[in-house]
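J.: no FASTA, just this:
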């Protein structure tokens, strides 16, 4: 379990650095990693002013960080067998990592169809 804990800390640390580099005055940030036989993917939003926003960057550093996070979380997935992982971080360095082993649509992050951009079904008060 130590190797899994190290992977979690690496992912959380990189995600926290990434958010702090691109975002000011944020309250909470979310990274949703999904994996299936066909593909894997990452979605990231952050909460500021009680509204979720997508990170506005599209540079080489972002691609590098997302690749590192994807590799780290894919390795963690191979060890733990989840379908979805949700990383939640706060500026105070608090973090939470949630795993879903059955429902690959859990905690979807989208603003389509009037949705908020906060992971679906995630309750902020559940800390």
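T.: Okay, I see it. All figures in this text were calculated on a predicted structure; none of them were measured in a lab.
J.: from here on, contacts and neighbour counts on C-alpha atoms
T.: Will do.
J.: centroid residue for this protein?
T.: Central residue of the chain (Cα atoms, centre = their mean): residue 31, 1.2 Å from the mean position.
J.: Please tell me how far the closest residue to it other than its chain neighbours sits from residue 19.
T.: Leaving aside its sequence neighbours, residue 31 sits nearest to residue 44 (Cα to Cα, 6 or more residues apart in numbering; 4.6 Å). Remark: distance between residue 44 and residue 19 (Cα to Cα, to the nearest Å) = 9 Å.
J.: Quickly list what's touching both of the two.
T.: By Cα atoms under 8 Å, 6 or more residues apart in numbering, residue 44 and residue 19 have these common neighbours: 29, 55.
J.: Tell me if I am right that residue 93 is in a strand.
T.: No: per DSSP: H, G, I helix; E, B strand; the rest coil, residue 93 lies outside any strand segment and is coil.
J.: and here's the other structure:
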């Protein structure tokens, strides 16, 4: 990872952290997934409290998702990648991790469809 991409990731982590503090003060862990493949991009986010997992609404958090898309595009540019995805995970202590995937476009999908929990599918972290 380059210094430039690390700068964008840190900025995105801080932005997600700030959004979560306003969204729900009881949040414990938040997840942000960005996918960029030929002809399409997608961004989704969710968060976990002690009792539940909620999706972060694109309609209620338009500014966050606009900034997150711009930062995410810059991450891919700084890595010299045209396609792929990443999953950013952050907790209320501001500890974060990021994982990248360049092959499987369905990895870490954030959804509640078909009985999914809202936690990224296949994510095995904390």
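T.: Perfect, I can see it now. Predicted model, so just to flag it, every value in this text is computed and none were measured.
J.: Surely the residue nearest to residue 31 of structure 1 touches residue 57?
T.: No: under the criterion of Cα atoms under 8 Å, residue 44 of structure 1 is not in contact with residue 57, lying 11.4 Å apart.
J.: So these two - more neighbours on which side?
T.: residue 44 (23 against 11; other Cα atoms under 10 Å).
J.: So the more buried one, which state does it fall into?
T.: Secondary structure, three-state DSSP: residue 44 of structure 1 is strand.
J.: so who does it touch?
T.: Counting by Cα under 8 Å, 6+ apart, residue 44 of structure 1 makes contact with 29-32, 54-55, 109.
J.: Would you map the strands across structure 2?
T.: Using DSSP state E, the strands found in structure 2 span residues 29-37, 40-48, 53-55, 84-91, 96-101.
J.: The shortest one: which residues count as buried?
T.: Buried residues in strand 53-55 of structure 2, defined by neighbour count with 16 or more other Cα atoms under 10 Å: 53-55.
J.: before we move on, what about the first one?
T.: For strand 29-37 of structure 2, a neighbour-count test (16+ other Cα under 10 Å) marks 29-36 as buried.
J.: Out of the residues you listed, which comes closest to residue 78 of structure 2?
T.: Within the buried residues of strand 29-37 of structure 2, distances to residue 78 of structure 2 taken as Cα to Cα reach their minimum at residue 36, with 14.1 Å.
J.: Relative to structure 1, which residues correspond to the helix ranked longest in structure 2?
T.: When structure 2 is parsed with DSSP state H, its longest helix is helix 3-23. Aligned by TM-score structural alignment, helix 3-23 of structure 2 falls on residues 2-22 of structure 1.
J.: ok, residues contacting the matching stretch?
T.: 29, 31, 55-57, 62, 65, 69, 72-73, 76, 79, 87, 89, 93, 95, 97.
J.: Reformat the buried residues of strand 53-55 of structure 2 as TSV; add distance to residue 120 of structure 2.
T.: Formatted as TSV, those follow (distance: Cα to Cα, whole Å):
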residue	distance to residue 120 of structure 2
53	11
54	12
55	11
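J.: Give me the ChimeraX select line for the contacts of stretch 2-22 of structure 1, limited to the buried ones.
T.: Selection of the buried residues among these in ChimeraX, burial being defined by 16+ other Cα under 10 Å:
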select :29,31,55,65,69,72,73,76,87,89,95
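J.: which residues sit in contact with residue 33 of structure 2?
T.: 43-45, 85-88, 108-110.
J.: Mean deviation, the match of helix 3-23 of structure 2 versus structure 2?
T.: Once the two are superposed, stretch 2-22 of structure 1 sits an average of 0.9 Å from its aligned residues in structure 2 (mean Cα distance after the TM-score superposition for structure 1).
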